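[1] Please find the sequence and the predicted model below.
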Amino acid sequence: MKILLAEDTKDMNRALTAVLEHEGYEVASAFDGAEALEYIDRDSYDVMILDIMMPKVDGLEVIREARNRKIVTPVLLLTAKAEIDDKVAGLDAGADDYLTKPFSIKELLARIRAMVRRSVDYTEQDLQFRDIRLKADGMELIAGNSVRLSQKEFELMRQLILNADHPVDTEFLLSHIWPREPEAESDTVWLYICYLKRKLEAVKSAVRISGEKGGSFLLNE
């Protein structure tokens, strides 16, 4: 399994590379965003780990460029900042998950395993509700047109469709989508609900998500 790691702090880059290789991953190591894009041009990867603050090209631009090229490889974003705006910017750019520095190696490895497992589990599990289709291959939401979803957005929409006959409460979503992420809270669920509302409008679907922050959510027209 191949991982692209882009981290400009040399000591951290080398340490993470050594850990990942010890775990059996093949690692392509880049020290800035421009080098990361060169790697993306030459090869494909199972997971990309990108620092948000890098010289030449930052992590957000690397993600945007990858998504513009229709590359749907899961992206884990590393950031030294804990502010919500930085997390939102990363997710808006197309990241699937994020870790705030400092983080434990055990948590990093767990996030990687979860991203890879979700990618495999979603294969050939397309779902439909009213005029929308959730396509596992490429993690697309399709109606009048299509848009790519992050892994968390995909999981959330999947749960809403699978439970379309009854409201799904915030605690259920936290336990099923963020089971090993103690920092996730009702605000996290609401943030992703808002993302999905915008993306339903973007694909010109008649489907809407009803519900209030901290409560239960239901798909309807």
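    Received the coordinates, thanks. Numbers count the residues shown, from 1 in each chain.
[2] C-alpha only now, for contacts and for neighbours.
    OK.
[3] Buried ones in the strand or helix carrying residue 12, by neighbour count?
    Here residue 12, judged by DSSP states H and E, is contained in helix 10-22. By 16 or more other C-alpha atoms under 10 Å, the buried positions in helix 10-22 come out as 13, 16-17, 20.
[4] quick one: contacts of that helix?
    With contact meaning C-alpha atoms under 8 Å, 6 or more residues apart in numbering, helix 10-22 is reached by 5-7, 26-27, 29, 31.
[5] Check it against this one:
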Amino acid sequence: MKIMLVEDEEMLSAIVAKGLRKVGYAVDTVFDGEEALVYYEMNEYDMIVLDLNIPKIDGLDVLRAIRKKDTDTKILILSARAKIDERILGLDEGANDYLIKPFDFGELEARIRNLLRRNFSVTPATIMLSSFMIDTNAKKVICNNEALNLTRKEYNIFEYLILNKNKIVSAEQLVEHIWDSEFDPFSNTLRYHIHTLKKKLSDFSDKEVIKTIRGQGYIIEDAQ
């Protein structure tokens, strides 16, 4: 999943971005409201974590600008504006959640997980696919009581395809949601990760779990 982190305090931004990347998210960091709107127009994000006290364009105005054209992208306000009326205003303007600074990273991560689940028809923390159990909290895949040794990117690809089960997901969609904006679209990175993921899944299943639809993308279908 891909997140834009809008935070002008560079040290805090680096700490939060590092933590989110460590648990498997692709993160773009921006430091002012003007840059946030440029990045929003250029990329597709699953979530925006938005500070309000940012230079050039206030965070609330960034929120309003995005909500004029987009009611789907999840937005979590992360701000020191802690008064009740300020929090109510942020939520009324279209934020999906509001977390006050200072905050615990574990709580931030839990709120992000909860909001991202709402993007899909599947909402439980644990998803079953045939003999595979996907734990979206722990970011693990288990089959027959054995955890698959997946890299973060392999897990993220598998999770995203399962959350879009029975739909063809294009390579472009996977790149948009799993890699940050520094990804080289001309590299073979995605194909390599798909290949290694398929190989690992084949060790636990005789059936083809991820199907490649030539010229269109990839799909995971309901187990027959």
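    Looks like it arrived, so ask away. In this text the structure is predicted, and so the values were computed from the model without any measurement.
[6] After superposition, what's the TM-score, could you say?
    Once superposed, chain against chain, the TM-score is 0.54 (TM-score structural alignment, normalised by the length of structure 1); 123 aligned residues with a C-alpha RMSD of 1.4 Å.
[7] now the contacts of helix 10-22 of structure 1 as JSON lines including distance to residue 61 of structure 1, secondary structure and neighbour count?
    Formatted as JSON lines, the contacts of helix 10-22 of structure 1 follow (distance: C-alpha to C-alpha, whole Å; DSSP: H, G, I helix; E, B strand; the rest coil; neighbours: other C-alpha atoms under 10 Å):
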{"residue": "5", "distance to residue 61 of structure 1": "15", "secondary structure": "strand", "neighbour count": "25"}
{"residue": "6", "distance to residue 61 of structure 1": "12", "secondary structure": "strand", "neighbour count": "29"}
{"residue": "7", "distance to residue 61 of structure 1": "14", "secondary structure": "coil", "neighbour count": "26"}
{"residue": "26", "distance to residue 61 of structure 1": "24", "secondary structure": "strand", "neighbour count": "16"}
{"residue": "27", "distance to residue 61 of structure 1": "21", "secondary structure": "strand", "neighbour count": "19"}
{"residue": "29", "distance to residue 61 of structure 1": "18", "secondary structure": "strand", "neighbour count": "20"}
{"residue": "31", "distance to residue 61 of structure 1": "15", "secondary structure": "coil", "neighbour count": "20"}
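[8] Give me the contacts around stretch 63-79 of structure 2.
    Outside stretch 63-79 of structure 2, the residues that touch it by C-alpha under 8 Å, 6+ apart are 37, 45-53, 90, 93-101, 112, 115-116.
[9] ok so, going back, to the chain's geometric centre, what's the distance from the helix holding residue 12 of structure 1?
    Relative to its chain's centre, helix 10-22 of structure 1 lies at 22 Å (C-alpha atoms, centre = their mean, to the nearest Å).
[10] With stretch 111-131 of structure 2 instead?
    12 Å.
[11] next one: stretch 101-114 of structure 1
    14 Å.
[12] in it, what counts as buried?
    Buried-residue list, stretch 101-114 of structure 1, by 16+ other C-alpha under 10 Å: 108, 111-112.
[13] Which one of these is nearest to residue 161 of structure 1?
    The shortest approach to residue 161 of structure 1 among these belongs to residue 111, at 24.6 Å (C-alpha to C-alpha).
[14] I'd guess the closest one is in a helix, am I close?
    Yes - counting by DSSP: H, G, I helix; E, B strand; the rest coil, residue 111 of structure 1 is part of a helix.
[15] Would you quantify the distance from it to residue 146 of structure 1?
    27 Å (C-alpha to C-alpha, to the nearest Å).
[16] wait, residue 219 of structure 2 sits on residue 160?
    No - with contact defined as C-alpha atoms under 8 Å, residue 219 of structure 2 does not count as touching residue 160 (10.2 Å).
[17] ok, now which ones touch the residue nearest the centre of structure 1?
    Most central in structure 1 under C-alpha atoms, centre = their mean is residue 96, positioned 1.0 Å from the mean C-alpha point. With contact taken as C-alpha under 8 Å, 6+ apart, residue 96 of structure 1 is in contact with 74-77, 150-152.
[18] Tell me which of the residues you listed fall in strands.
    Using DSSP state E, 75-77 are the members of the contacts of residue 96 of structure 1 that sit in strands.
[19] of these, closest to residue 158 of structure 1?
    Set against residue 158 of structure 1, the nearest of these by C-alpha to C-alpha is residue 75 (19.4 Å).
[20] and the closest one, how far is that from residue 127 of structure 1?
    Here the criterion is C-alpha to C-alpha. By it, residue 75 of structure 1 lies 23 Å from residue 127 of structure 1.
[21] When the two are compared, which one has more neighbours?
    The neighbour comparison of residue 75 of structure 1 against residue 127 (other C-alpha atoms under 10 Å) goes to residue 75, with 25 against 15.
[22] What about the residue lying closest to residue 117 of structure 2 once chain neighbours are set aside, how many residues nearby?
    Excluding its sequence neighbours, the residue lying closest to residue 117 of structure 2 (C-alpha to C-alpha, 6 or more residues apart in numbering) is residue 123, at 5.2 Å. Residue 123 of structure 2: 15 surrounding residues under other C-alpha under 10 Å.
[23] likewise residue 81 of structure 2?
    18.
[24] Map it across to structure 1 for me.
    Residue pairing (TM-score structural alignment): residue 81 of structure 2 is matched to residue 81 of structure 1.
[25] Excluding sequence neighbours, find me the nearest residue to that match.
    If the residues on either side of it in the chain are set aside, residue 81 of structure 1 comes closest to residue 100, at 6.5 Å by C-alpha to C-alpha, 6+ apart.
[26] quick one on the thing from earlier: the helix holding residue 12 of structure 1 vs structure 2, average distance?
    When structure 2 is superposed, helix 10-22 of structure 1 averages 0.6 Å from its matched positions, counting by mean C-alpha distance after the TM-score superposition for structure 1.
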